[in-house]
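[1] pasting the structure only:
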């Protein structure tokens, strides 16, 4: 039987790759879009897609959008880790309240299942280099990262919805590289190493995964994930030095050789502001992001491998594909 599938956040990085994969199937695929949304991410397959106008911050629009829908991939979210407190309200409105609105509308509409696209920041930090799994207790409180707090609270909303009878599965992608990252989220590191705008590296580490693995595993989560469970989607756990070395090797850029402990980050940032070096140094180098990057976010994704058939591949493959896509698109 042909299903009706709705994707929120379909114009975003992961959402657009998910929509691209879904339209190649035999189901009707709908994308929730705002009036201001650019449809460029749907280039090449827009005629295979049905657009529904709405916004996760507008509950009334969701009731109309979810009418008759069988399955929902909730990918809509606001990503910001720059430390600007003026953006906190938007983070909460989209990530927490928007998730609550979406889940309530899905329940009212009789949606069969929702897959909630969360984040590793909703899981926690490993602290050391030993990877943690889905049972990790959230421990971002001391970092003051509002984005992580909103992703954590969004998962609480999902668990409330499950307790009230809605069938939901949570997936937690790691640091995602790949084609389609036009806003240079994780891909910002590739760009900045390539352009020689990243003269230092933080002393922490991160779990890396390719966007296509995230998309494939999200679809498997819809098919086979257990209700109320969360699944980490990740691959190689690498230090930022190792990640920068890989990017240098793939792009041909010089290696990033200077480590920077977090306690030196604040005085260095102050110095950079004085000399106005914004064009020469990565915009990723802000105190909030550097604080997180000084920790280890290492994860064990064996549960997703075991239960959802998640694939693994060396992170260099993903870096290379992303870099080649950026060059083809003229974004570097």
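    Structure's in. What do you need? Owing to the predicted nature of the structure, the values given are computational and were not obtained by experimental measurement.
[2] could you use CA atoms for every contact and neighbour count after this?
    Noted.
[3] so which residues of the protein form helices?
    13-22, 59-66, 88-91, 98-109, 146-163, 187-194, 211-224, 240-251, 265-275, 287-293, 302-308, 315-328 (DSSP state H).
[4] ok, and what's touching the shortest one?
    Defining contact as C-alpha atoms under 8 Å, 6 or more residues apart in numbering, one finds that helix 88-91 is touched by 78-80, 146-147, 150.
[5] pasting the second one now:
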């Protein structure tokens, strides 16, 4: 068994990854900014530090064979652009360089499918070899920062000396997202705060399966390559219909215009109207803009090379809903519903 350093171990994906590694008999060292008794209670070695502090990373990495770099932040707010750049891009450079100095031999870097798999074409299904859609990604600070972080990570790959693999999961769902970084849209659906159906499509994967995919990438992944992880591709209407079956909450029915500019202006107008009427509607122009596109993914490479497998996507949705309700995250639903 091996000793691995994990950054972002307290996050949604990182926590499931730690569980998977421990279950397979590996020793885990977690780089954390604070003491984490819940991790220590599992037998994880917790080291205080930060991905922007090379010394703390290097100290934590001593004796580790591999690094799982999962540290990051999910935000759609334009004002977070600089923080996202520093954490994702500079943090990746600092962390990987420090680990290389400490003798780490292989890195699995947690990226996102959004660095390659987003399109205006509903028939397009992204693969690892697609060209990066820079015209789209450059508009969204989160995906822009993740793209540059992924590039920085793969640039550090040295065949036979320092192997770097990129793992690119789609939207992460499932239980355990205590920070609401990935399942926020499901919460908003359950509270009926999404009054309209965007015209685009998404792809999602269970965070537990994505964690397994990362573990497999450490064992079998080829350095210098990326691996897309996905369970299913759905239009947003089909996604909401599946959520309705999983939760019993009525799905929104009103479509938004396919033209992104009109959708953004509609979101702004709806936000102003709802504010005046005292309604709580979670609509922001950036999210609605992103929802006009298609984020479809082909996970064949991960399935073939890594042996990546997924559970029933409907089970993932049911577990997500159950977890949100059990943790008391969901407030009573408002009055958005289809007309009778």
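    That came through, no problem. Quick caveat: nothing in here was measured; it's all calculated off a predicted structure.
[6] report the TM-score for the pair.
    Once superposed, chain against chain, the TM-score is 0.91 (TM-score structural alignment, normalised by the length of structure 1); 323 aligned residues with a C-alpha RMSD of 1.9 Å.
[7] nearest to residue 137 of structure 1 among the contacts of helix 88-91 of structure 1?
    Proximity of those to residue 137 of structure 1 (C-alpha to C-alpha) peaks at residue 150, which lies at 15.3 Å.
[8] what does the closest one align to in structure 2?
    When structure 2 is aligned by TM-score structural alignment, residue 150 of structure 1 is paired with residue 145.
[9] Serialize the helices of structure 1 to TSV and add fields for distance to residue 135 of structure 1.
    What follows is the helices of structure 1, written out as TSV (distance: least, C-alpha to C-alpha, whole Å):
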stretch	distance to residue 135 of structure 1
helix 13-22	24
helix 59-66	32
helix 88-91	25
helix 98-109	22
helix 146-163	13
helix 187-194	28
helix 211-224	18
helix 240-251	25
helix 265-275	32
helix 287-293	20
helix 302-308	11
helix 315-328	24
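[10] now tabulate these in TSV and tack on mean neighbour count and distance to residue 47 of structure 1.
    Formatted as TSV, the helices of structure 1 follow (neighbours: other C-alpha atoms under 10 Å; distance: least, C-alpha to C-alpha, whole Å):
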stretch	mean neighbour count	distance to residue 47 of structure 1
helix 13-22	23	12
helix 59-66	19	19
helix 88-91	16	32
helix 98-109	22	26
helix 146-163	21	32
helix 187-194	22	28
helix 211-224	21	21
helix 240-251	20	35
helix 265-275	12	47
helix 287-293	19	39
helix 302-308	17	30
helix 315-328	18	23
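[11] ok so, going back, ok, for the match of residue 150 of structure 1, nearest residue in space, not its chain neighbours?
    residue 85 (5.1 Å; C-alpha to C-alpha, 6 or more residues apart in numbering).
[12] that neighbour: how many residues sit nearby?
    Number of residues near residue 85 of structure 2 (other C-alpha atoms under 10 Å) recorded here: 19.
[13] which residue in structure 1 aligns with it?
    By TM-score structural alignment, residue 85 of structure 2 lines up with residue 92.
[14] surely its match touches residue 150?
    Yes - between residue 92 of structure 1 and residue 150 there is a contact under C-alpha atoms under 8 Å: 5.9 Å.
[15] hmm, back to that, relative to residue 91 of structure 2, how far out is the residue nearest to residue 145 of structure 2?
    Distance from residue 85 of structure 2 to residue 91 of structure 2, counting by C-alpha to C-alpha, to the nearest Å: 9 Å.
[16] any idea how far the residue nearest to residue 145 of structure 2 is from residue 79 of structure 2?
    Separation of residue 85 of structure 2 from residue 79 of structure 2 (C-alpha to C-alpha): 11 Å.
[17] and if you look at residue 327 of structure 2?
    30 Å.
[18] same check, this time on residue 32 of structure 2
    25 Å.
[19] and if you look at residue 213 of structure 2?
    To residue 79 of structure 2, residue 213 of structure 2 is 32 Å away according to C-alpha to C-alpha.
[20] same deal with residue 15 of structure 2?
    Taking C-alpha to C-alpha, one finds residue 15 of structure 2 at 28 Å from residue 79 of structure 2.
[21] before we move on, what about residue 198 of structure 2?
    24 Å.
[22] contacting residues for the equivalent of residue 313 of structure 2 over in structure 1?
    Residue pairing (TM-score structural alignment): residue 313 of structure 2 is matched to residue 315 of structure 1. Residues near residue 315 of structure 1 by C-alpha under 8 Å, 6+ apart: 208-210, 235-236.
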